[in-house]
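[1] Predicted coordinates and the sequence they were generated for:
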Amino acid sequence: MDIGVGLPTTVPDVTRDRLLTWAREADRYGFSTLGVLDRLVYDNHESLVSLAAAAAVTERIRLATTILIAPYRPGPALLAKQLASLDELSGGRLVVGLAAGGRDDDYRATGAAYQDRGRRLDALVVALRETWSGGGPVPGIGPRPGSGGPGLLFGGHSPAAMRRAARHGEGWIAGGSSAAGFGELARRAGEIWTAEGRTGRPRTVALLYACLGPDARARAESYLRAYYAFIGPKAEMAARAVITDERELKDTIGSYAAQGCDELLVFPCTADPAQLDLLARTALG
């Protein structure tokens, strides 16, 4: 199982220097992927801009949106150009994870409709592929990425999200699950994959939060309560689920591997460079 790490774009102590140092060091340590979370109505760095900065200071590590809430963005033409540019500037290292998202305030902020976001995401994906191949509603938009464009993954636990992964993607992302629940979700995704006529099985990716070292629990819970405040009382559950013990992190990684997960992304709760060292020694050691 590959082990990736989140780029700390949403944590309260992130700075320019810390973000770039984190990207460089994650590349050097040997993590498989740098993932980014996506929010609009929040005090965080924008996902694609952050990955572009990471692309400039790294050479090997994959760069992934995990996930990008695409339907609130202006339209497929601009997004296709942004993603193709990022893929080219990174030397073909971009992986695009997409989902419909569950925050209506992000949609209100751009004037995009919220209720039909899943349907619009399906249409957007088709338009992205067409644009990358040189066609689409407005032909001639470049750059033209190699191999038909970046690989696509899709997030979401609903049958509709899993069908989207089977119809349009290379795999499926389980966000907000646990190691215990991942196996059943992956099984459902695999069944839908087969029902949609795909061979083999989808690539599966999972996310978790971890924070190690002194004051890890207090630091992590404070951040996660704020980040997930929009879900009300459930924010406390999200905060308490964070892993703050090295042994627990190792065991959880083993559990995901045993469930057949292809890649696990460990998202941090602080941008302190010392935290990346702790995560690398525990998760990659």
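    Sure, I can see it. Numbering: from 1, shown residues only.

[2] Only C-alpha atoms from now on, for both contacts and neighbour counts.
    Will do.

[3] State the distance from residue 86 to residue 255.
    Applying CA to CA, to the nearest Å, the value for residue 86 to residue 255 is 34 Å.

[4] Looking at these two, which is more packed in?
    More neighbours surround residue 86 than the other of residue 86 and residue 255, with 24 against 17 (other CA atoms under 10 Å).

[5] this is the comparison structure:
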Amino acid sequence: MKIGFTLPQTGAVAWQAAEAGRYAREAENLGADSLWVIDRLLAPVDPKVGYNGADDFPEEFRALLDPFALMAVAASATERVLVGSNIINAPYYSPAVLARMFTTLDVLSGGRFVPGLGAGWSPEEFEAVGVPISERGERLDEALDVFEHLWTANPAEHNGKHWTIAATRSELKPVRKPPIYLAGFAPAAMKRVARRADGWLPALVLPQATDVDLMINRPLEQIHGLMAEIGRDPKSLDMILRIYPTIRTDTVVQDVAAVIKRVGEQTEVRHVLVDLMYQADDIDTMLKLVGGILAAAR
């Protein structure tokens, strides 16, 4: 099982941004396989939609580092690990600008960049970027079209509903076309995974949502069925499982390791990422957790 971890991006560790490169190097040296960022823009005081089913946003989101800058630091500080986004809310951005950032990250990392994308869900964040939330799905689909054009064609151009890109010389390409991973469990999201994705990003939330059949196996079976209907080989779809331990406990290392082992035994997942957002107030504690989980889960 490959095991990755989040970069120090939110909460107390965001104040230690200067140590992000050291964290990335030491996590790689400890044996981590991947390093990840999230994409939150705001921490609304009175949100219309709370985070992860709650009424509000976690305290950790009151301090946030930019995901693209943090991935660039990690890419430059490491040699082996994948560097990925979990997830970038694609509708927030011009896809031409996003494609340039992704190309830069792939080149910086020598082909180790993994773009995980989603449609977004926070009304306040959509208001802040000036994008109607009702257009999020179609904007994500169109962004995927733009990436394809800019990463494979030269000259490249695009004429769509939301964006127009005049024919442009597009000579700097990624080291390899980054594999697109998509998140989501809603029917529309699962159809998009079946049609467009190289990989799917399911999730388990500890301790409340750890049923691997409900959260991984059954949705994956549906996605595979949708892929077969349109002539895509279900075996071509990769998975990276997101694991969110949401309560800080003294047994988090053992709890996460047990889940990783169970996932390896009961699902097709062979790569997980562990979100440490709630678990540490400093980078050294994060690294201690990284080492502990790696030792206990392997």
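    Great, that's in hand. Since we're looking at a predicted model, the values are computed, not measured.

[6] so what number do they get for TM-score?
    Scored against TM-score structural alignment, normalised by the length of the first structure, the superposed chains reach a TM-score of 0.82; 255 aligned residues with a CA RMSD of 2.1 Å.

[7] Could you measure from residue 72 of the second structure over to residue 141 of the second structure?
    Using CA to CA, we find residue 72 of the second structure at a distance of 25 Å from residue 141 of the second structure.

[8] for residue 286 of the second structure, same thing?
    36 Å.

[9] Settle it for me: which of these two has more neighbours?
    Set side by side, residue 286 of the second structure and residue 141 show more neighbours around residue 286, with 22 against 15, by other CA under 10 Å.

[10] Not counting its neighbours along the chain, what's nearest the counterpart of the more buried one in the first structure?
    Mapped onto the first structure by TM-score structural alignment, residue 286 of the second structure lines up with residue 275. In this structure, residue 275 of the first structure finds its nearest non-sequential neighbour in residue 212, 6.8 Å apart by CA to CA, 6 or more residues apart in numbering.

[11] Spell out which helix or strand contains the one you found, please.
    Assigned by DSSP states H and E, residue 212 of the first structure falls within no helix or strand.

[12] Helix, strand, or coil at the counterpart of residue 146 of the second structure in the first structure?
    Counting by TM-score structural alignment, residue 146 of the second structure lines up with residue 127 in the first structure. Three-state assignment for residue 127 of the first structure (DSSP: H, G, I helix; E, B strand; the rest coil): helix.

[13] Residue 127 of the first structure: how many residues sit nearby?
    20.

[14] Might one say that it is in contact with residue 76?
    Yes - in this structure, residue 127 of the first structure is within contact of residue 76 by CA atoms under 8 Å, at 6.1 Å.

[15] Residue 167 of the second structure: helix or strand, and which one exactly?
    Assigned by DSSP H and E, residue 167 of the second structure falls in strand 164-168.

[16] just checking, residue 118 of the first structure touches residue 98?
    No - with contact defined as CA under 8 Å, residue 118 of the first structure does not reach residue 98; the gap is 10.8 Å.

[17] Looking at the two now, which is surrounded by more residues?
    Neighbours were counted for residue 118 of the first structure and for residue 98 using other CA under 10 Å; residue 98 has more, 28 against 18.

[18] Surely that one is within a strand?
    Yes - assessed by three-state DSSP, residue 98 of the first structure belongs to a strand.

[19] Pick out the residue closest to the middle of the second structure.
    With distances taken as CA atoms, centre = their mean, residue 86 lies nearest the centre of the second structure, 1.4 Å away.

[20] Now that that residue has come up, it's in contact with residue 40, right?
    No - counting by CA under 8 Å, residue 86 of the second structure sits too far from residue 40 to count as a contact (10.4 Å).

[21] so what's residue 114 of the second structure up against?
    Contacts of residue 114 of the second structure were listed using CA atoms under 8 Å, 6 or more residues apart in numbering, and they are 82-85, 178-181.

[22] If we use 6 Å, what do you get?
    Under the criterion of CA atoms under 6 Å, 6 or more residues apart in numbering, the contact list for residue 114 of the second structure reads residue 84.

[23] That's all I had, so thanks and see you.
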